[in-house]
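Participant: This is a predicted model, with the sequence first.
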Amino acid sequence: MKTKLLSILFLTSLTQINAQKTYPQDFSTPLKIPMILSGTFAELRTNHFHAGLDIKTQGREGINVYAIGDGYISRIKVSPRGYGKAIYITHPNGYTSVYAHLKEFKGEIADYVRRQQYSRQSFAVDLYPKKGTLKVTRDEVIALSGNSGGSGGPHLHFEIRETASEKPVNPMEFGYEFADTKKPLINGVYVYPIDGMAGGNKKNVYKVGFSKGTLTRNTPIPASGKVGVGVKTYDQLNGASNMNGVYSIDLYVNNEHTYNFTAEKVSFSQTRYINSHTDYHHKKTSKGWINKCFLDPGNKLAMYKTKVNRGIIDVESGKSYNIRLVVKDFKGNQKTSTFTLIGRENTPEIEVQNGSSKRFKWNIAHNYENEGIKLHFPANSFYEDIDFTYSKVGTSHKVGNTTIPVHKLFTISIKPEGIPAQDLNKTVLTRNGKSIGGEYKNGWITDKSKEFGTFALKVDRTPPKIVSVNLSNGSTFTSNSKIKLKISDNLAGIAKYVGKIDGKWVLMDYDKKYRLLTFAFKNEDISVGNHIFELTVTDKKGNQTRFERTFIKK
């Protein structure tokens, strides 16, 4: 009996040790300037959790970026959107570091990328060099920090991923030090009547009011049935005013630990579950983020270490429920809020089905057809059962309620009524006035969407626009100069662009957010004298614009 007890204690201890994974603590810093953050790991972003740290670069571009450890470059991506110019380094300890929104690559890396871009005649490339092709050493300069891609200002986006799973891990777990003596902020606490009542209301979310200057409420809140708790919370670090994400959220009911969310790691395949983790309706209508401390049936996010009864509180009449909400940052600074729920008799509400809506179960596939429209939703498209609505106004189709999140791509097909046959291949499918694509096939214009909205068809016969920033006939340039042009399209979106000098393809950087194309002379072998520059831009429906000017190279 004693031996059996010791075995149980040993296994329990071993399980606890394995649950507390330790990470390497010997990586170097990617920047050699004070490490001040503008964004934290798993911070709440539109449709995703932030996969790394955003490190401030003193409001400027061009700061040296260093490899955090020995390894080899396993991927280099250049894109006019997203991460912009990015480097991925695989390290021998099982982790991969990522450096994004770079201004330019350095040394052998820059030469390798340039050769590949010219070989493929494309600015945008996604490269996977063979192991050993581009080796790097700890603290080697690999790039300059920048603002490329979808960046909203100069900074370094920095990630550490598990190499095998490509799952991002919070870089703070690896021993990086950031000054942080500030407690997180709690800007609101909410009680949700999931299948019951909160604060006297069965339909609306109840915002908890606290005693002035505190996060404690002394007056009990009447509740019944199944309810959940939500919290609007942010963190701030020293030296920055940014409203960042917290590291953990814990909920205790009568001192029982019922819910935990921890920002240790997140999978890209699960990142869209943020729309279930948060109050999507509140985000859409009020622009703020509320973390729900309870799980919808379809929420499969693996960032919850505790989820008793999915975090849902079953309130019984006459009983009291002391609620304690604790939010922490990575440094352990914490803020606590407390209040009490008092159970009342739960009067079941008779559900009245809206005649214009159709009940969709969250976990099965659904097909819907109406006049001139077909929809297909795969299984698990939603996080909970929804009331699906549809209406048609003129030639527009209002599909669903835009405050309800959709997890998976659903297929939408619209009959191109009244559109001439010669324009069918120029027709785009729009959502809320913006193109999402669209292909004509078997009498329908079809594409996919991950959001509800108002869908319609529009014909795009308009070619892209090209506006010169600094190039006119006879303009003079030196080896340190750049040719700059802005390109845009009114509907379908730009598919490709081709820049040439004297008939030969040249590399032009494209920054989509600024609609800016740039050609830099410093890396090109352009002889002194007269030359012809030409640019052709094509949109996704084949409309094309050509631009040509002469210039002089000094």
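Facilitator: Great, that's in hand. Residues are numbered from 1 along each chain as shown.
Participant: Going by C-alpha atoms from here, please, whenever you check contacts or count neighbours.
Facilitator: Noted.
Participant: Which parts of the stretch 251-400 of the chain are helices?
Facilitator: Along the stretch 251-400 of the chain, counting by DSSP state H, counting those that start in this stretch, helices occupy 274-277, 280-286.
Participant: Looking at those, which is nearest to residue 216?
Facilitator: Residue 216 sits nearest to helix 280-286 of all those, at 23.4 Å, using CA to CA.
Participant: how far does the closest one sit from the chain's center?
Facilitator: What separates the centre of helix 280-286 from the centre of its chain is 17 Å, taken as CA atoms, centre = their mean, to the nearest Å.
Participant: Buried ones in that helix, by neighbour count?
Facilitator: For helix 280-286, burial by neighbour count (16 or more other CA atoms under 10 Å) applies to 280-281.
Participant: Okay, one more to line up with it:
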Amino acid sequence: MNKLYWLLFLSCLVSFGQKEYPKNDFINPLDIPLVLAGNFGELRSNHYHSGIDIKTQQREGLKVYSVADGYVSRIKISHYGYGKALYITHPNGYTTVYGHLTKFGKDIEAYIKEKQYQDESYEIELFPKFDELKVSQGDVVAFSGNTGGSGGPHLHFEVRDSETEHIINPLFFGIDIKDSQAPVLQGLVGYTLGWNAQINGKQGTYQLNYTQQNNGVFLADPITASGYISFGFKGFDRQDGAYNHNGIYAVDVLVNGSPYVKLDFETFSFAESRQINTYIDYAKFAGSGQRYQKCYLDSGNHLSIYSHQVNDGKILIEPGKNYNITINLKDFEDNITSIHIPVKGKDHAVTNAPEMEKTNYYLMANRDNFYEIGNASIYFPANTFYKNFYIDLKSDEDALYVHNRETPAADYFSINFDISDMKDDPHLDQYFIASYNYRGNPMYEPTRLKGTSMSTRTRSLGTYKILRDSTPPVVKAQNFKDNQWLSNYNYLLFTISDDLSGIKSYKATIDGKWILTEYEYKNNTLTFNCNDLKFEGSKHKLELTVTDNVGNSTTFTSTFFRKY
């Protein structure tokens, strides 16, 4: 009876832990065979991918269908991010998101343009009422595109819990993606996680060699170790019909056959997505661009993707004992790649004990930290970083150096420069704070000028300088000339660019009336649909003003002829 009781009890626990999703409520959002360019939970810069990216046969303009009955609950159009995005809330408690669109269905497009002309803004965010834009399953609600932060034509598709806003892997809703290939292993490392830990007599990150056996299992070369250690891997998954390197759905770590760490990408919240920087080996990523996934929980890792973990995944290796570590990499279709790592517990004299790099400043992550460096000050609010560390802060006449790019920041911090020595500069409003990317190029940081101080808020460590931008943007007409008849033109095309601080705003008018122009930052184009509005007469004056982030502006004017 006791045995039966425990079996029933465990069965209830398993059932309780498994979320059931409706598999027959949704149709596919596209009417082509679905092939993925990116999958749910894929590793991206500072975040996990929150949906699936569906290939659109390298084309824009494919019909996008509402996957179920519902209503348009949100529309957001921005230059970056999802570009043109549509949100549809469904009666079953879920909201679907369609991103990087080129345009919307007829009624939705008309609704949006009316609001854009009212606000005189291309970028807009709307929350229609329940009864304003109802849709039925199979309605054409949009057309696929490449807007926003997209690297090529595709449809970004998400499913969210309408109440909690948690994002859920769309594959749980019956969307079928062919996948017969197991994840691919690209690299394997070991980590020592204590002052007395070692792998083969060394501390730090240890590269492991491995070979694939006849049965497909990867076998690492045996290692000796002692103290707390763990492992990390670099790899990807690939679905049928595409060569894209996509994310791995689940990871299981076993120690001598017993579960030690289990994680999967079923669901997570946007609030925790930036914690990806605790999940990956961030120092290795910052140095080489390679994303190694750690099999242990580092400081600040509060991700909800773990269903099981022992001792934060840190494995205690005791001298005289043998261990077999297994790492299983799984995709959604349960194709598995297994890695076996034989470990023998043995003390070694450490030959490369690294000395902790100490600086004049020790940062406590759980409290506010304020530093004055030369003519600058830096304020790190509590929990800006994931853990305590010695922070390296320096300055000279040219720049402020804030530690290094190998340390991730979890949240924003403030940098303030005292510019008392510049207060009489007549061009003070043309100066701004710039950070430098990994290529060494300056990047505009949103800059606030108040009295004799110049400040910014940022989440990036590295080099900061005060630069001046005195050059206005460049504006060129691409498909028409001054005093030209344009009666047969469907659109007018411009290129706009700025050499340093970047473009902040643009405004176009015809005969003094604001017109809607769409900015595509990836190719510096600005487009006006000539069929949007009707104008009286045949002679028209066009004026386009483009302003950069420090206020330099260029105004382009042209006369054209068109009968509407």
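Facilitator: Cool, the structure landed. Since the structure is predicted, the reported quantities are computational estimates derived from the model, not experimental observations.
Participant: picking up where we left off before, distance to residue 343 of structure 1 added to the helices of the stretch 251-400 of structure 1, as TSV?
Facilitator: Converted to TSV, the helices of the stretch 251-400 of structure 1 look like this (distance: least, CA to CA, whole Å):
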stretch	distance to residue 343 of structure 1
helix 274-277	26
helix 280-286	26
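Participant: In structure 2, which residues correspond to stretch 329-341 of structure 1?
Facilitator: Aligned using TM-score structural alignment, stretch 329-341 of structure 1 spans residues 331-343 in structure 2.
Participant: so how far is residue 41 of structure 1 from residue 252 of structure 1?
Facilitator: For residue 252 of structure 1, the distance to residue 41 of structure 1 equals 24 Å [CA to CA, to the nearest Å].
Participant: Same check on residue 311 of structure 1?
Facilitator: Distance of residue 311 of structure 1 to residue 41 of structure 1, computed by CA to CA: 23 Å.
Participant: out of these two, which sits in the busier spot?
Facilitator: It is residue 41, of residue 311 of structure 1 and residue 41, that has more neighbours when counted by other CA atoms under 10 Å, with 26 against 23.
Participant: Am I right that the more buried one falls within a strand?
Facilitator: No - according to DSSP: H, G, I helix; E, B strand; the rest coil, residue 41 of structure 1 belongs to no strand; its state is coil.
Participant: what residues are up against the residue nearest to it when sequence neighbours are not counted?
Facilitator: Distances taken as CA to CA, 6 or more residues apart in numbering put residue 52 closest to residue 41 of structure 1, at 4.8 Å, once the chain neighbours are dropped. Contacts for residue 52 of structure 1 (CA atoms under 8 Å, 6 or more residues apart in numbering) come out as 39-42, 157-160, 168-171.
Participant: which among those residues gets closest to residue 541 of structure 1?
Facilitator: Nearest to residue 541 of structure 1 out of the contacts of residue 52 of structure 1 is residue 157 (CA to CA; 34.0 Å).
Participant: thought the closest one was touching residue 50?
Facilitator: No - the pair residue 157 of structure 1 / residue 50 is not scored as a contact, 9.8 Å apart, by CA atoms under 8 Å.
Participant: higher neighbour count, these two?
Facilitator: Neighbours were counted for residue 157 of structure 1 and for residue 50 using other CA under 10 Å; residue 157 has more, 26 against 23.
Participant: Can you name every helix or strand that whichever strand or helix holds the more buried one contacts?
Facilitator: Taking DSSP states H and E as the definition, residue 157 of structure 1 sits inside strand 155-162. The contact analysis (3 or more CA pairs under 8 Å, 6 or more residues apart in numbering; DSSP states H and E) places strand 155-162 of structure 1 against strand 53-56, strand 95-105, strand 168-169.
Participant: Rebuild the ones you listed as a markdown table, extending it with distance to residue 338 of structure 1 and mean neighbour count.
Facilitator: A markdown table is the format used below for those (distance: least, CA to CA, whole Å; neighbours: other CA atoms under 10 Å):
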| stretch | distance to residue 338 of structure 1 | mean neighbour count |
| --- | --- | --- |
| strand 53-56 | 31 | 22 |
| strand 95-105 | 40 | 24 |
| strand 168-169 | 31 | 24 |
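Participant: Of all these, which one is nearest residue 417 of structure 1?
Facilitator: Residue 417 of structure 1 sits nearest to strand 95-105 of all those, at 44.0 Å, using CA to CA.
Participant: That closest one vs structure 2, average offset?
Facilitator: By mean CA distance after the TM-score superposition for structure 1, the fitted strand 95-105 of structure 1 averages 0.5 Å away from its aligned residues in structure 2.
Participant: tell me what that strand is packed against?
Facilitator: Packing contacts for strand 95-105 of structure 1, counted by 3+ CA pairs under 8 Å, 6+ apart, involve strand 85-90, strand 141-145, strand 155-162.
Participant: ok and the last one relative to strand 141-145, angle-wise?
Facilitator: For strand 155-162 of structure 1 against strand 141-145, the angle by axes from the mean of the first three to the mean of the last three CA atoms, to 10 degrees is 130 degrees.
Participant: which residues in the stretch 251-400 of structure 1 form strands?
Facilitator: Taking DSSP state E, counting those that start in this stretch, the strands of the stretch 251-400 of structure 1 run over residues 256-262, 291-292, 304-307, 313-315, 320-328, 334-343, 357-360, 366-370, 373-377, 386-393, 396-399.
Participant: Kindly confirm my reading that residue 550 of structure 1 forms part of a strand.
Facilitator: Yes - inclusion of residue 550 of structure 1 in a strand is indicated when three-state DSSP is applied.
Participant: What is the aligned counterpart of it in structure 2?
Facilitator: For residue 550 of structure 1, the aligned position in structure 2 is residue 559, judged by TM-score structural alignment.
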